[in-house]
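Asker: take a look and give me a structure for this.
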Amino acid sequence: MLTRLLPNFNPTKNCLTLILCSTTVLASSCMQEREAQQAAQAATPTPPETTIAQDTAARIKTNPADTATLASQPAADTSWTYPGPKPLPGAILPEKRILAFYGNPLSKRMGILGELPPDKMLQKLDEEVANWKAADPATPVQPALHAIVVTAQGKPGRGSKYRLRMTDKMIEDVLDMAKQRDAIVFLDVQVGRSTLQEELPRLVKYLQMPNVHLGIDAEFAMKNGGVPGRRIGSFDAKDINFATGFLADLVTEHQLPPKLLIVHRFTQGMITNTENIKLDPRYQVVMHMDGWGGPALKKDTYRRYIKNEPVQFTGFKLFYKNDTRGGHRLMTPAEVLALTPKPMYIQYQ
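Answerer: Prediction:
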């Protein structure tokens, strides 16, 4: 398809055009599949839910012989109410809510981060931060820029990996923009037919910075073959554990505050074996609702695939364009805050 779009394509001169066109192809080819899957899921009966408390209670052994041992242990820290251990000092969540602008600064079609010139984009980010502060004055807002630094492609490319790595210059431009707002940065990876093991080491020099974190997009992870954009990919708990282990090692080696991992999800099959995802004080995992559509569909997707398998923290994406198709409207901060659990990571695309 890219050949038909770019008959005179020159890979040296037209790298930006490749990014723009391939992204447009992927977005349009996924659109119908997303709508069909989410509509089908909305019509499916919801499985019974098990609360964290119920799940914990079910795992407790009530052997009387254990009573003395349990009594001798220090009382649990009841100030920490989220799954997993309490994080190391300097953790962002849940002390702050993160508000991120997503996209690629080289493309106007991948999200708000690249759709507007940097000064106008940052001004709009300021406006959204103010909206969220007004909606929840008790929770400080941490601005963020979430940049796609490995983009899935519709053609094999070098090594038949179906992905394109962005340059260091692009990443450093995002870091410079973030400095203007004391924003943190997320580097997002769409592996195509590559792997996290292959892509993450290249990002070490950025991920070892205290203000830089990681996002991984299962939609474009084609571990079972196929072309990105023609079917929805997946990550398993093993993949996520590799990413968090990678971050944990950086935290230990460089004495950093806990890292954040954002995991995109909008279907059941995108993330498998969530019960095997490991939690550790050195990182914080956000299961991020990445589906688009009208408010009713977005709420239902969040309930089915995020609330039912939250892992640790939860996130919610708002699409300036796709959410408003077909006469729908963009959800307000107050509506998102009414969700259970309350998302602590908010992303605008």
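Asker: CA only for contacts and neighbour counts going forward, please
Answerer: Noted.
Asker: surely Q190 meets A147?
Answerer: No: using Cα atoms under 8 Å as the test, Q190 is too far from A147 to be in contact (11.0 Å).
Asker: to compare with the earlier structure, here is another sequence to fold:
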Amino acid sequence: MLDAGKEGVYRLFPSIYYTDAIKTSRHEENFKPYWVASESEIVVEPQVAGQDESIILNDDILAFYGHPRSERMGILGRYSITDLDTRLSELAVEYGAVNGGRGVRKAFYLIYGTVWPQGEIGILQESILLEYIQYALERDILIFIDHQIGRYDPIDALKKMLPYLRYPNVHLALDPEWRTTKPMQEIGSVTADEINRAQQVIQDYLLEHNLPGERLLVIHQFNWRMIQEREKVKSDFPRVRLVHCADGFGSPTLKAASYAYNAQATNMPIKGFKLFYNFGIPGAGYDQPLLTPKQVIELTPRPYIIMYQ
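Answerer: Next comes the predicted model:
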């Protein structure tokens, strides 16, 4: 991730972030060549009908973000599932005390597609993903699976994740920063048309497979170039709730400026906010100081999805 206020060229090569994941993946074959699963390769499980109201109508969402196989890519890779659950529950109490009486839904936010040099993509091993999904299903925890896109079309990246919507607690995310063939050298981007088509593809999939309820699609942004023609993004798909998430680390002043820029996009009214812990990793960015839950909730407009990396 870049500093929220930084422009231009990255200074760090991806290996500083991904060394742990590479070593583990090579030994255990935890990533595969990029491919898009066809519908014939997926057995869609029947679903129990759920409520059609928005899951953020009465609740905020609080998530821990990262790659399960890398301590360098966020808090989610630094602890076991049970430890993450405990820590997230403790943080949820803090948010519940300042969010005006709204509920707090816990979530695990997994990097599913990780960008490599030349924009290639490493895919999270399915058995690991399903372990998180099953644990979360049994405890009313949400799952977000995030794709960094790389050199691929965002719709193809999205289609890779669609079959997991058969699980009612699964939601999707795309990170335009990594939609590039030169990760860590340039900031990637998606277009408004691609975001709109992504929402349509999700909605069509839900209808085709008779999957109930709405699903969230999170789009990250910390730099103007990450969403081209941003004013043309739609957010009126009945079955897809678009979330515009402010990304990027830095001081409170920088983060406030980044969030204020995202707030200008009133055509994407549901906002998210991301915070970065300091784990003492050389070269890794973090928030200094970390905003308090009260400060986060007081952002304008208030974020409804809050994630910690």
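Asker: please, where are all the strands along the second structure?
Answerer: For the second structure, applying DSSP state E gives strands covering 59-66, 103-115, 121-123, 142-147, 170-174, 190-191, 215-221, 227-228, 240-246, 271-275, 305-308.
Asker: counterpart of A92 of the second structure in the first structure?
Answerer: Counting by TM-score structural alignment, A92 of the second structure corresponds to V129 in the first structure.
Asker: do you know how far its match is from P257 of the first structure?
Answerer: Note on V129 of the first structure: its distance to P257 of the first structure, by Cα to Cα, to the nearest Å, is 23 Å.
Asker: mind putting the strands of the second structure in JSON lines, mean neighbour count and distance to V296 of the second structure included?
Answerer: What follows is those, written out as JSON lines (neighbours: other Cα atoms under 10 Å; distance: least, Cα to Cα, whole Å):
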{"stretch": "strand 59-66", "mean neighbour count": "24", "distance to V296 of the second structure": "12"}
{"stretch": "strand 103-115", "mean neighbour count": "24", "distance to V296 of the second structure": "14"}
{"stretch": "strand 121-123", "mean neighbour count": "22", "distance to V296 of the second structure": "32"}
{"stretch": "strand 142-147", "mean neighbour count": "24", "distance to V296 of the second structure": "21"}
{"stretch": "strand 170-174", "mean neighbour count": "24", "distance to V296 of the second structure": "21"}
{"stretch": "strand 190-191", "mean neighbour count": "21", "distance to V296 of the second structure": "27"}
{"stretch": "strand 215-221", "mean neighbour count": "23", "distance to V296 of the second structure": "17"}
{"stretch": "strand 227-228", "mean neighbour count": "20", "distance to V296 of the second structure": "23"}
{"stretch": "strand 240-246", "mean neighbour count": "24", "distance to V296 of the second structure": "12"}
{"stretch": "strand 271-275", "mean neighbour count": "24", "distance to V296 of the second structure": "8"}
{"stretch": "strand 305-308", "mean neighbour count": "22", "distance to V296 of the second structure": "8"}
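Asker: reformat these as JSON lines; add distance to L76 of the second structure.
Answerer: Conversion of the strands of the second structure to JSON lines gives the following (distance: least, Cα to Cα, whole Å):
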{"stretch": "strand 59-66", "distance to L76 of the second structure": "5"}
{"stretch": "strand 103-115", "distance to L76 of the second structure": "7"}
{"stretch": "strand 121-123", "distance to L76 of the second structure": "16"}
{"stretch": "strand 142-147", "distance to L76 of the second structure": "12"}
{"stretch": "strand 170-174", "distance to L76 of the second structure": "16"}
{"stretch": "strand 190-191", "distance to L76 of the second structure": "26"}
{"stretch": "strand 215-221", "distance to L76 of the second structure": "18"}
{"stretch": "strand 227-228", "distance to L76 of the second structure": "27"}
{"stretch": "strand 240-246", "distance to L76 of the second structure": "18"}
{"stretch": "strand 271-275", "distance to L76 of the second structure": "13"}
{"stretch": "strand 305-308", "distance to L76 of the second structure": "9"}
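Asker: for K234 of the second structure, which of those strands is the nearest?
Answerer: For the strands of the second structure, proximity to K234 of the second structure was assessed by Cα to Cα; strand 240-246 is nearest, at 8.5 Å.
Asker: corresponding residues in the first structure for that closest one?
Answerer: On the basis of TM-score structural alignment, strand 240-246 of the second structure is assigned to residues 283-289 in the first structure.
Asker: the matching stretch vs the second structure, average distance?
Answerer: Superposing on the second structure and averaging over aligned pairs (mean Cα distance after the TM-score superposition for the first structure), stretch 283-289 of the first structure comes out at 0.6 Å.
Asker: the aligned residue in the second structure for M270 of the first structure: neighbour count?
Answerer: Aligned by TM-score structural alignment, M270 of the first structure pairs with M226 of the second structure. Neighbours of M226 of the second structure under the rule other Cα atoms under 10 Å: 21.
Asker: burial count for the nearest residue to M226 of the second structure once chain neighbours are set aside?
Answerer: Of all residues not flanking M226 of the second structure in the chain, S189 sits nearest, at 4.0 Å (Cα to Cα, 6 or more residues apart in numbering). Using other Cα under 10 Å, the number of residues around S189 of the second structure comes to 21.
Asker: follow-up on the earlier one: check contacts around the match of M270 of the first structure.
Answerer: 176-177, 187-190 (Cα atoms under 8 Å, 6 or more residues apart in numbering).
Asker: same question, I61 of the second structure
Answerer: 104-107, 304-306.
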